[in-house]
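Enquirer: coordinates only, sequence not included:
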């Protein structure tokens, strides 16, 4: 399973980030709580250097709560201000704004000492595609100003957005790194939606996902797809066909439409209908 993806606008996004960083007080690094390490773009740390940063674990509603707590403690032990949130519902956004303002307090104090009073905190939101940047901005603004979508690469431009009296946000496109040497990381990015579905081998990705579910969450498979324990085959290809048959994904003649079955499983996983998942292990952050 070899996945490589670096559209031209990603390189442009990096240039834009470098050009705007001098205007920024705090960087908000948005990570996917299901894959806190795999969704962390190493280029971002390189780009921002020593700039104050707040790490936000988004989509926490789709991740295992206990393990999200472990990840928050891990990042905080690294000296990083960290919060969890669900941008879709707004849970955690007030804490995020508070932490951003705290991180910028020293810079604002220096400006005030120079006679520059009342300047809003300027923050930049960075993260890989489809991690929820636009949803977070919309939640903070209380309106659908930033274009959102359920696929990566929707946000292409750059805009300043005012949040209340004390915060201005600079939105940026999602940025992936040029080469993914770790194909397990690539799998996690694909299955969570950071990589466009049409550029990777979905058959291999779904079979790998079924392997993980079969080994660690078989009860969820049985419950969601009305399977009996005795029905669960060890072979993931057979499991895919069984789920497809159970969900009525049949072609004329009775053959299973495996592509349709794969789409159903992927949608169920991403939407939380198969439960909450954290795919990254805590030892990845060591």
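Expert: Now that the structure is in, tell me what you want to look at. From a predicted model like this one, the values you see are computed outputs, not experimental measurements.
Enquirer: For the rest of this, base every contact and every neighbour count on C-alpha atoms.
Expert: Will do.
Enquirer: Which secondary structure element is home to the closest residue to residue 33 other than its chain neighbours?
Expert: Nearest residue to residue 33 in three dimensions, chain neighbours excluded: residue 57, at 4.7 Å (C-alpha to C-alpha, 6 or more residues apart in numbering). Using DSSP states H and E, the secondary-structure element containing residue 57 is strand 53-58.
Enquirer: let's bring in a second one:
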């Protein structure tokens, strides 16, 4: 039997009951209001009618009210800043407590992982390449050569070839470039090159080309101009046609950081194929770039300089400054020792200085690098100075050796084998055309620099030592610290120079010891 459905109770009320409820609610509310009135409590907030128009001195009253409001807001902001500073001090204390860990733990955390991306892929690039291009900075070609890298290429044997590319020739006097090309060609084929530093993607480049074509005069000395790319590209293509019956010729581009490896690849390609930057170590892994049907270029990370090198070589060729192994102030001091002071003064338009700290103080004032209170920011000045020397901006040069001799790992037979297969006449003709087209700086406007010779490099992470630099580097640093503690004047040591706030800002401060003794 089907169960009957139960009806839900209706919520409808009779009118009498509803009216009765409403009446009780009204009476209850009336009772609450009466009690609140007896106690003097009122829920209604009186509306601020403001200042009536008929009130005297209405404008002054409104102005005072606005000032009070601004002061209250200012006080709130001040209180918020106090809380922020307290929070910052708390975080700094926590960071200081964490920094007080044992030095061995810090070394494990910081030292090894930082250099790992730069050294490991180099052997892969050498093994995968048929031709290895070693890029040299024309300002210091000998200092850019890495004997370990060249020896590793020669030990691979087979048909591997080593080619030298002299980049940044527009920053060196013409006579110096010609002399260096003659010296380098006695060992390996050398190509003069001036890379473009203003390349973008292909669309932008095409637009620029159309704009330039409409102009009658073209300044070929600008950063966008590139010289030597046609010679190098034709040389590689012709070598690939001779040797590669199947497959493509793989060309590895290697060298120390900031010599222009990625810029050379971009200049040959004609577009921005590889990332470039002033900071050393921009390239961290291998990258293949097709420049022709049968030619591939392989970009590689920079070679890490060995800690046993002289401090000046470490400042120019290593990643030590970026990784915190050496301060920029020490790097600037080491570079200044290798230059003529007069040429530095003329280049940066600063007066005479007695040591590197005084030079950085004057340089910071000249550039406007000032901290709070007008104190010269020597750290920023040192960073700018180092960027000028490692980037493609400053003109300095090293003299080529007069009496050339082959390194220990080279012999006449190896030199002959490395030069076989290349069209040497084409290289010679291309270098002449490049040297005619480039606008070189004058000998007087270029800073003379004393090279420290070839720079030892670390090709793999396993070669990176865990401890401190070698004994030779330690002794040199100790000597430099002794020299920096005092200034030599006419062969006699004088008192240390104080470049403090008082001497940096008020140079004409009165010295009572001068007249009253």
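Expert: Looks like it arrived, so ask away. Please read these numbers as outputs of a predicted model, since none were measured by experiment.
Enquirer: residues in structure 2 matched by the strand holding residue 57 of structure 1, start to end?
Expert: Counting by TM-score structural alignment, strand 53-58 of structure 1 lines up with residues 162-167 of structure 2.
Enquirer: who are the neighbours in contact with the residue nearest to residue 33 of structure 1?
Expert: By C-alpha atoms under 8 Å, 6 or more residues apart in numbering, the contact set of residue 57 of structure 1 is 30, 31, 32, 33, 36, 68, 82, 83, 84, 85.
Enquirer: rerun at 7 Å
Expert: By C-alpha atoms under 7 Å, 6 or more residues apart in numbering, the contact list for residue 57 of structure 1 reads 30, 31, 32, 33, 83, 84, 85.
Enquirer: out of those, which are inside helices?
Expert: Among those, no member falls in helices (DSSP state H).
Enquirer: Please point out which of those residues structure 2 shares.
Expert: For these, the subset whose aligned partners also touch in structure 2 (both residues aligned by TM-score structural alignment, their matches' C-alpha atoms under 7 Å) is 30, 31, 32, 33, 83, 84, 85.
Enquirer: now the angle from the longest helix anywhere in structure 1 to strand 53-58?
Expert: With DSSP H applied, the helix covering the greatest number of residues in structure 1 is identified as helix 93-113. For helix 93-113 of structure 1 against strand 53-58, the angle by axes from the mean of the first three to the mean of the last three C-alpha atoms, to 10 degrees is 170 degrees.
Enquirer: ok so, going back, list the buried residues in the match of strand 53-58 of structure 1.
Expert: Of all the residues in stretch 162-167 of structure 2, those buried under the rule 16 or more other C-alpha atoms under 10 Å are 162, 163, 164, 165, 166, 167.
Enquirer: Centre of the chain to that stretch, how far?
Expert: How far stretch 162-167 of structure 2 lies from its chain's middle: 24 Å, per C-alpha atoms, centre = their mean, to the nearest Å.
Enquirer: Next, the mean deviation of it compared to structure 1.
Expert: Taking mean C-alpha distance after the TM-score superposition for structure 1, the mean distance separating stretch 162-167 of structure 2 from the aligned residues in structure 1 is 1.0 Å.
Enquirer: before we move on, the earlier item: after the strand holding residue 57 of structure 1, next one along is what?
Expert: Secondary structure here is assigned by DSSP H and E; on that basis, the next helix or strand after strand 53-58 of structure 1 toward the C-terminus is helix 65-77.
Enquirer: What range does whichever strand or helix holds residue 80 of structure 2 cover in structure 1?
Expert: Secondary structure from DSSP H and E places residue 80 of structure 2 in helix 58-99. Residues of structure 1 offer no counterpart to helix 58-99 of structure 2, counting by TM-score structural alignment.
Enquirer: Repeat that for stretch 251-258 of structure 2.
Expert: Alignment note (TM-score structural alignment): stretch 251-258 of structure 2 is matched to residues 123-130 of structure 1.
Enquirer: Residues touching that stretch, excluding its own?
Expert: Residues from elsewhere that reach stretch 123-130 of structure 1, judged by C-alpha under 7 Å, 6+ apart: 24-31, 39, 41, 133, 151-153, 168-172, 174-176, 193-194.
Enquirer: okay, how far is it across it, tip to tip?
Expert: Across stretch 123-130 of structure 1, the straight-line distance between its terminal residues is 19 Å, by C-alpha to C-alpha, to the nearest Å.
Enquirer: For residue 246 of structure 1, give its distance to residue 225 of structure 1.
Expert: Relative to residue 225 of structure 1, residue 246 of structure 1 is positioned 7 Å away (C-alpha to C-alpha).
Enquirer: before we move on, what about residue 17 of structure 1?
Expert: Taken as C-alpha to C-alpha, the spacing of residue 17 of structure 1 relative to residue 225 of structure 1 amounts to 45 Å.
Enquirer: More neighbours: the two, which one.
Expert: When neighbours are counted by other C-alpha atoms under 10 Å, residue 17 of structure 1 and residue 225 differ, and residue 17 comes out ahead with 21 against 16.
Enquirer: Double-check that the more buried one belongs to a helix.
Expert: Yes. Under DSSP: H, G, I helix; E, B strand; the rest coil, residue 17 of structure 1 falls within a helix.
Enquirer: Now do the same for it: its match in structure 2.
Expert: Applying TM-score structural alignment, one finds that residue 17 of structure 1 aligns to residue 125 in structure 2.
Enquirer: The match of stretch 251-258 of structure 2: how far from the chain's middle?
Expert: Shown here is stretch 123-130 of structure 1, whose average C-alpha point lies 9 Å from the average C-alpha point of the whole chain (C-alpha atoms, centre = their mean).
Enquirer: now swap in stretch 266-279 of structure 1 and tell me
Expert: Worked out by C-alpha atoms, centre = their mean, stretch 266-279 of structure 1 lies 13 Å from the chain centre.
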